[in-house]
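**Student:** take this sequence and fold it.
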Amino acid sequence: MIINVKVKLRSNNSRLEKISSNEYLAYLSQPPEKGKANLELIKLISKELLVPQNKIKIKTPTSRNKIVEIL
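**Tutor:** So this is what the prediction gives:
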């Protein structure tokens, strides 16, 4: 399954909002340094969608509009 996630950084709290069936908006508190925001996004998707973290791959790691593959 492929989902599109638009990322908003440096938020007060982390959360994931569903926009449509395969589009989400993620608010992340971690800065985009050394992969911290991407790791937080993986943990957030894992928790919200009940998927193991090792089954989540970010296809566009440097973009704010991320394409995420869930295996």
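**Student:** contacts and neighbour counts: CA atoms only from here.
**Tutor:** OK.
**Student:** tell me the SS of the nearest residue to Pro52 once chain neighbours are set aside?
**Tutor:** Counting by Cα to Cα, 6 or more residues apart in numbering, Pro52 lies nearest to Ser46, which is 5.7 Å off, once chain neighbours are set aside. With DSSP: H, G, I helix; E, B strand; the rest coil as the basis, the three-state label of Ser46 is helix.
**Student:** and Glu17, how close does it get to Lys34?
**Tutor:** According to Cα to Cα, to the nearest Å, Glu17 and Lys34 sit 25 Å apart.
**Student:** pick out whichever of those two has more residues nearby.
**Tutor:** Set side by side, Glu17 and Lys34 show more neighbours around Glu17, with 13 against 8, by other Cα atoms under 10 Å.
**Student:** please give me the structure for this one as well, since I'd like to look at both together:
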Amino acid sequence: MQKRVKAKLNSKQQKIIEELDGSLTVHLKSPPVDGKANQELIKILAKKFNIPKSNVTIKSGASSRHKLIEIHVDT
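**Tutor:** Model prediction:
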């Protein structure tokens, strides 16, 4: 499954908001330094979908706020 994600960095708390169009807005505590925000994003999405972190991949937008995420969920 692919999800469009908008990352909001340097937030006070982590949270995931599902938008009406099916995309996700994810509030992250990390700054965009050395890939820390991307690592936190993968971790929080893996926790939300109850899958290993290795099943979450950033397909595009690694250096952008708008990302396309591939999520491999076992059915």
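**Student:** quick check, the residue nearest to Pro52 of the first structure in contact with Glu40.
**Tutor:** No. Under the contact definition of Cα atoms under 8 Å, Ser46 of the first structure does not touch Glu40, with a separation of 9.8 Å.
**Student:** tell me the centre residue of the first structure?
**Tutor:** Leu41 (3.4 Å; Cα atoms, centre = their mean).
**Student:** report the secondary structure state of the aligned residue in the second structure for that one.
**Tutor:** Applying TM-score structural alignment, one finds that Leu41 of the first structure aligns to Leu41 in the second structure. Of the three states, Leu41 of the second structure takes helix under three-state DSSP.
**Student:** and Leu41 of the second structure, what does it touch?
**Tutor:** The neighbours of Leu41 of the second structure, taking Cα atoms under 8 Å, 6 or more residues apart in numbering as the test, are 7, 26, 28.
**Student:** still touching in the first structure? Go through the residues you listed.
**Tutor:** Shared with the first structure under both residues aligned by TM-score structural alignment, their matches' Cα atoms under 8 Å, the contacts from those are 26, 28.
**Student:** need the contacts of Leu41 of the second structure in TSV with secondary structure and distance to Lys53 of the second structure, can you?
**Tutor:** Conversion of the contacts of Leu41 of the second structure to TSV gives the following (DSSP: H, G, I helix; E, B strand; the rest coil; distance: Cα to Cα, whole Å):
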residue	secondary structure	distance to Lys53 of the second structure
Ala7	strand	17
Val26	strand	16
Leu28	coil	16
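**Student:** for Ala26 of the first structure, see how far away the residue nearest to the centre of the first structure is.
**Tutor:** Taking Cα to Cα as the criterion, Leu41 of the first structure is separated from Ala26 of the first structure by 7 Å.
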